[in-house]
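**Student:** Attaching a predicted model along with its sequence, questions to come.
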Amino acid sequence: MTEPYDIVVIGGGNAALCAAITAAEAGARVLILETAPKPYRGGNSRHTRNFRCMHHGPLGPLVESYTEEEYLADLMKVTGGQTNEHLARLAIRTSEECLPWMEEHGVRFQPSLSGTLSLARTNAFFRGGGKSLVNAYYRTAEGLGVDVLYEAAVTHLELEGDRVTRVDYTHEGAAKSLSPKSVVVASGGFQADTDWLARAWGPAAKNFLIRGTPYNRGVVLADLLDQGIAQVGDPTQCHAVAIDGRAPKFDGGIVTRLDCVPFSIVVNKDAQRFYDEGEDVWPKRYAIWGRLVAAQPEQVGYVIIDAKSLNLFMPSVFPPIKADTLAELAGKMGLPADALEQTVAEFNAACGDQSAFHSTELDGVATTGLTPPKTNWARPITEPPFYGYSLRTGVTFTYLGLKVDENAQCSSADQPVSNLWAAGETMAGSILGQGYLAGFGMTIGTVFGRIAGKEAAAHAN
């Protein structure tokens, strides 16, 4: 490459695109290096559906209001307080201005999807999903003169003192280098490197499925951490959800998520329940189930529902296993039939008054005298046919990442790196210590992508 680029953005998803667009609008000459081939561009962003947005009144597709304090309380609940509150509030406050910015840059929204349990007020859904958002941003970036190289894998950033002096990458079979004025790293976590996952989690990680792109292998992250760039987060913490056990090893995407847990019982391979399926509304609790399933024998769980619950959740991409009796269902799912029948009978006996059942909000319809309890949506499983799904741990992205400040700037042990910024999943651990809140990854990527692009351009100029 002979063009004198001001800024190199590493990665091709939402955060990278927000950074590139913002920098280009500030007059910088920008190059995106995207590891994936063009049809697979966009990282995990192409699998998303929405982003979580603060607002003081109706905004775009969002109804009513969603305040900073309520948003923060929701985040603190799922993270158990393990979050940087200053950066969290920055992301939350800035999210309100992001929605009109997104619309100005080609993103279109639609009313919230049904079956996702109370998101119309908190989350703005993309018309056409994440792939449509990614394509809109690439069109906008192209119009601003941003160049993109696909299948361009960054292998090393040369760090000298307080600055990055060289970006090494491979493209079309050749090793190449650039020396831009500013660098933005937006290349995701390390989840697609299952050997790295296994080093963190142990052998159980080999049974995990990777929901998103197979190209997020943490190469740039490892390279920078090895050179002493400040890190944040625990390598065993990640956005992990329970997904259909029939999903592919990589890239199954959001459609492999199962939203039936609140209306079910979930058992392990011994047909024993192990957690409260009705603890909270699904957007605040779906992301704990990946870790729960990971802790079970062989890292697998099984959802059991009956006919009256089948239409209460988003349809699954693979049809459920169906049987006329619980014993037949157990046989089809490889579960001990006697144990499953006993577990269901004990659950049914613990269910009480059903008159307050309400599928889209906490209804307090709970079990009595059962361990673990089911604290909402506890209805007896009695109406044939019966249905089941297998569950596996599906990792979306990892939280070990680059530590950043409010300007999205990275640091070494003793000083800021003057021309290095990070955005998106590769720095999300700066805010997310554990747990996950639906749509918050896109909020982090959008907010910090824009900040990184602005700061990188200011430095380059």
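**Tutor:** Received the coordinates, thanks.
**Student:** CA atoms for contacts and neighbours, from now on please.
**Tutor:** Noted.
**Student:** in what helix or strand does the residue located most distally from the centre of the chain lie?
**Tutor:** In the chain, the greatest distance from the average C-alpha position (C-alpha atoms, centre = their mean) is reached by Asp338, at 37.6 Å. Asp338 belongs to helix 337-350 when assigned by DSSP states H and E.
**Student:** A further structure is provided below for comparison with the first:
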Amino acid sequence: MPDFSRVWDVLVIGGGNAALCAAVTARQAGCSVLLIESAPKAFRGGNSRHTRNMRTMHPEPTSVLTEAYLEDEYWDDLLRVTGGQTDEHLARMTIRLTTDALRFMEASGVRFQPSLSGTLSLSRTNAFFLGGGKALVNAYFALAERLGIDILYDTEAVDLKMDDGFVREVAITHRGFPETVRAKTVVASSGGFQADLDWLEKGWGPAARNFLIRGTPYAKGVVLRNLLDQGVASVGDPTQCHAVAIDGRAPKFDGGIATRLDCVPFSIVVNKDGERFYDEGEDVWPKRYAIWGRLVAQQPDQVGYAIIDAKSEKLFMPSVFPAIKADTVGELAVKLGLDPAKVEATVAEFNAACVPGEFNSTRLDGCRTEGLTPPKTHWARPITEAPFIGYPLRPGITFTYLGVKVDENARVRMDDGRPSANLFASGEIMAGSILGKGYLAGFGMAIGSVFGRIAGREAAKNARN
């Protein structure tokens, strides 16, 4: 049984990448550290265990990244997907510090593999974890244990008792029993509220009940709600979230990245009425995959259906669920539960609008439609070769963007603009400062890694003083 009568230098709330970066950094600075993770040990790591890579600035090729990816291009990519809803100072700082974060990861025992190409188009921008996010989390936890960080699983922070911006103590439940933890400084790295369907429904309405939660079921926003109720400044829109189109057969919670579908750029996507509703070939997939969850969420019953033919079957990573195949478009529609006549008409209209071009699955190409609404601006090829293939789509929520406001030192701000005396934040709980909407593949890990290290460093300084 832990000694709850002691006072730690730093308390870290959370067990994902951002929390672990903070805990390790603070411990390496000489502080005593307690990390509390609400999940059982077998499910530790939050959403980080479902990740694959981190978007990383680099001036030249590395062992796992090709060519160069510089600050201005990285910033331009982020600006486009967020539509300007970002804090440029914090965003550029994050971008620049990803280079150091990559070195920190490697020094912490995280291993990398050559980046993937093809549909993902990430070989130049994203460093992939060998073994995925679970291996990354395990490496950090192993290091934390070697460093002597105290770790409690099945332990949830329920109330950060604040007095004029100062966290006096934290009420927790440890394996179901109430306890109190005292620490000189606190780092909140406990994620968003995406697993709380009641909270999601407040922003999205009844449609939220049809959402699937890709990540951990333990991210219910308990700490976030507690802090906002105590006058911590908020940032981000409660209706904005990282939502991707995933296989509609995925589980309600914790399906992870394996449930994502990357076939959209090479398909047409129809709703339950058999109608297309958006340009499937608007841009390369890493810059557009995160808009498709919201698009599907806006359709009747929050469902969509991707339809391709044999020409495109090998151009993307397949779903973990078997593809639905048929010898004709009408037969496929029936198997998908759609009106065959309507789907046949939609496919015929699309095929007639395709303009011949030089197809290239790895970049923006010349294959487009003409006179079609909505258009398909790239990778548009007639759907004519059997077998015809379909996948059901549902919105898969990864994380929410409503969070607490922080400064460049990861210090949490109060509603009146004052900094908290001893509270810092990192990861999804503060990412709304940088991601107002949209998403770039691997950027969530970039924010968590950079601000986790900053929060750990600054919390350690604060504890020593």
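**Tutor:** Yes, it's here. Computed from a predicted structure; not experimentally measured.
**Student:** How close are the two chains, by TM-score?
**Tutor:** The TM-score (TM-score structural alignment, normalised by the length of the first structure) is 0.99; 460 aligned residues with a C-alpha RMSD of 0.8 Å.
**Student:** re the thing from before, in the second structure, which residue range corresponds to the helix holding Asp338 of the first structure?
**Tutor:** Taken onto the second structure by TM-score structural alignment, helix 337-350 of the first structure occupies residues 340-353 there.
**Student:** What residues sit buried inside the matching stretch?
**Tutor:** Residues of stretch 340-353 of the second structure classed as buried: Pro340, Val343, Glu344, Thr346, Val347, Phe350, Asn351, Ala353 (neighbour count, 16 or more other C-alpha atoms under 10 Å).
**Student:** same thing with stretch 14-32 of the second structure?
**Tutor:** Applying 16+ other C-alpha under 10 Å to stretch 14-32 of the second structure flags 14-29, 31-32 as buried.
**Student:** sorry, back to before: residues contacting the residue farthest from the centre of the first structure?
**Tutor:** Contacts for Asp338 of the first structure (C-alpha atoms under 8 Å, 6 or more residues apart in numbering) come out as Ala327.
**Student:** Test my guess that Leu335 of the first structure contacts Lys269.
**Tutor:** Yes: between Leu335 of the first structure and Lys269 there is a contact at 6.0 Å, judged by C-alpha atoms under 8 Å.
**Student:** got any residues that touch both of the two?
**Tutor:** Common neighbours of Leu335 of the first structure and Lys269 (C-alpha under 8 Å, 6+ apart) do not exist.
**Student:** Report the mean deviation for the helix holding Asp338 of the first structure after fitting onto the second structure.
**Tutor:** Once fitted to the second structure, helix 337-350 of the first structure is off its aligned match by 0.4 Å on average (mean C-alpha distance after the TM-score superposition for the first structure).
**Student:** next one: that helix to chain centre, how far?
**Tutor:** Distance, stretch centre to chain centre, for helix 337-350 of the first structure: 34 Å (C-alpha atoms, centre = their mean, to the nearest Å).
**Student:** Aligned to Lys184 of the second structure, what sits in the first structure?
**Tutor:** In the first structure, Lys184 of the second structure lands on Lys181 (TM-score structural alignment).
**Student:** Quick one: neighbours of the counterpart of Arg127 of the first structure in the second structure, just the number.
**Tutor:** Applying TM-score structural alignment, one finds that Arg127 of the first structure aligns to Leu130 in the second structure. Neighbour count of Leu130 of the second structure, defined by other C-alpha atoms under 10 Å: 17.
**Student:** Leu130 of the second structure - nearest residue in space that isn't next to it in sequence?
**Tutor:** Of all residues not flanking Leu130 of the second structure in the chain, Phe112 sits nearest, at 4.6 Å (C-alpha to C-alpha, 6 or more residues apart in numbering).
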